[in-house]
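> Structural data only, the sequence is not supplied:
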C-alpha cells in the first residue's frame, strides 16, 4: 500500500503546531501550506477554501480534508507509519483524559485569558480574580501528573500518545 499524500494546512500561532510534532514522531512524509494571520489576528479567507470552518489545523490525507486537532491526531495514529512503535499503540485512559483536558479545560481558560487581555484594561481585575488562579491550579495538576509518570508523558507510558500531542499547544 502506498503512503498517503499528506498536506498540513498551518496557520501561524495556532494549534497546528501539535500536528507537526505528531507527523514528525510518526515519521510520515508531508507537505505544509502556510497561512498567515491578518492584522486583525483572524485567519485569512484562503483557509476557508480548505477547511469548512476556515480554521487551522486542517489536514488533507489524499483527497480528504479533516479538521480538529484531536481528530487529526487520532487519524494520524491510525495510519501505517515508519515510526509507529515510537508512539502509544493504544490510547490509555490517562492519554484520552489528558487529550480531552487539553481542549476542554486548559485551552478554554487560556483562550479566555487571551480574549480578556486583548480587551479593555477594566477586565484585568476579572482575569486576576478568576482566570489566572484557575489556570495556575490546572497547570499545577499537569505538573504533578507528569512528575509522577515514567518518561513524563501524559499517556502514562514511555512513549507519547494522543494526550501528549494535544497538550503540546497549551503547554507550549
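Ah, there it is. In this text the structure is predicted, and so the values were computed from the model without any measurement.
> okay, CA-based contacts and neighbour counts for the rest of this
Will do.
> Would you mark the buried spots in the lengthiest helix in the chain?
Counting by DSSP state H, the longest helix found in the chain is helix 132-147. Using 16 or more other CA atoms under 10 Å as the test for burial, helix 132-147 gives 134-135, 138, 142, 145-146.
> Turn those into TSV, including distance to residue 56.
Shown next, in TSV, are these (distance: CA to CA, whole Å):
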residue	distance to residue 56
134	27
135	24
138	25
142	25
145	29
146	28
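> could you pull out the helices for the chain?
Applying DSSP H to the chain gives helices spanning 17-26, 69-78, 93-101, 107-118, 124-126, 132-147, 162-171.
> residues touching residue 113, list them.
Applying CA atoms under 8 Å, 6 or more residues apart in numbering, we find residue 113 in contact with 127, 131-132.
> now do 6 Å
By CA atoms under 6 Å, 6 or more residues apart in numbering, the contact list for residue 113 is empty.
> same question, residue 43
If you count contacts by CA under 6 Å, 6+ apart, then residue 43 has residue 37 around it.
> before we go on, here's another structure to hold up against the first:
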C-alpha cells in the first residue's frame, strides 16, 4: 500500500497532484504545522529529517519531491509525465526538475523568512537572485503553455509550489508570463483534486 505523509501547506502537494493524475490508491496521512509553522515532531518517526513529503511503498521510504515524482511516474505511470529517455527534451526536463529546489528555492525562502523575522539584510541580498531566477524561468517558458510544451510534466508539478511562494512574496507582479503559467498549473484537474484532498498548497500569508 502506498502511503503519502502529507504536511499542510507544503511541497507534498506536488506529489499528491501526481498521485491524482496517475489515479493511484494511497493512504494519506495528514500532519498540521506547529504554531511556529514548522513540521510537527511526529514526522521524525517517519523519516529522520522530519520533513514532508515522504512516501512509503512497501519497504521503501523516500523523501525529496523530485525523487518521489520520478519514482512514482516510473513505477506507476510508465514515465508518461516525462519526455522520452535519451532525448534532448528529457535532459532539459531533468534540469528543470532539479533546478526548482537546487537553485531557485533558496533565495526565495530567504526573502520570505526575512519578511517574517524583520531581518531585512539577508532578504535584500537575495532579492536580485530571485529576480534572476524568475527571469530565467520566464525565458525558458517562452510562449509555451508549459515548460516542455503543450502539457504539464513532472517539472511543471515541481515548479507549482515555487511559483506559489513567489506569488506570496509579491515577486510575480512584474512577470505576467509566470502569473499566467501559475494560473494554468492551478487550473489543471489533477491539481484541483489534490487541493480538494490535501488542502491549499500555501496559506494566504506566512503566520
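Arrived safely, thanks for sending. From a predicted model like this one, the values you see are computed outputs, not experimental measurements.
> Got a TM-score for the pair?
For this chain pair, the superposition-based TM-score is 0.82 by TM-score structural alignment, normalised by the length of the first structure; 160 aligned residues with a CA RMSD of 2.0 Å.
> rewinding a little: nearest to residue 8 of the first structure, out of the helices of the first structure?
helix 17-26 (7.9 Å; CA to CA).
> mean shift of that closest one relative to the second structure?
On superposition with the second structure, the mean distance recorded for helix 17-26 of the first structure (mean CA distance after the TM-score superposition for the first structure) is 1.2 Å.
> Give the buried residues for that helix.
17-20, 22-23, 25-26.
> and it, which stretch of the second structure?
Counting by TM-score structural alignment, helix 17-26 of the first structure falls onto residues 13-22 of the second structure.
> what does that stretch rub up against?
Against stretch 13-22 of the second structure from outside (CA under 6 Å, 6+ apart): 157, 190-191, 194, 201.
> Nearest to residue 167 of the second structure among those residues?
Nearest to residue 167 of the second structure, judged by CA to CA, of those is residue 201 at 12.1 Å.
> Quick one: map that closest one onto the first structure.
Residue 201 of the second structure maps onto nothing in the first structure, by TM-score structural alignment.
> go on, residue 131 of the second structure?
In the first structure, residue 131 of the second structure lines up with residue 136, judged by TM-score structural alignment.
> Tell me, how many residues neighbour residue 59 of the second structure?
5 (other CA atoms under 10 Å).
> actually residue 72 of the first structure, sorry about that
20.
> That one and residue 93 of the first structure: what is the separation?
Remark: distance between residue 72 of the first structure and residue 93 of the first structure (CA to CA, to the nearest Å) = 19 Å.
> try residue 50 of the first structure
Taking CA to CA, one finds residue 50 of the first structure at 33 Å from residue 93 of the first structure.
> These two: which has the busier surroundings?
residue 50 (18 against 12).
> So what does residue 154 of the second structure match up with in the first structure?
With TM-score structural alignment as the criterion, residue 154 of the second structure matches residue 162.
> for residue 106 of the second structure, same thing?
So, by TM-score structural alignment, residue 106 of the second structure is matched to residue 108.
> now swap in residue 64 of the second structure and tell me
In the first structure, residue 64 of the second structure lands on residue 68 (TM-score structural alignment).
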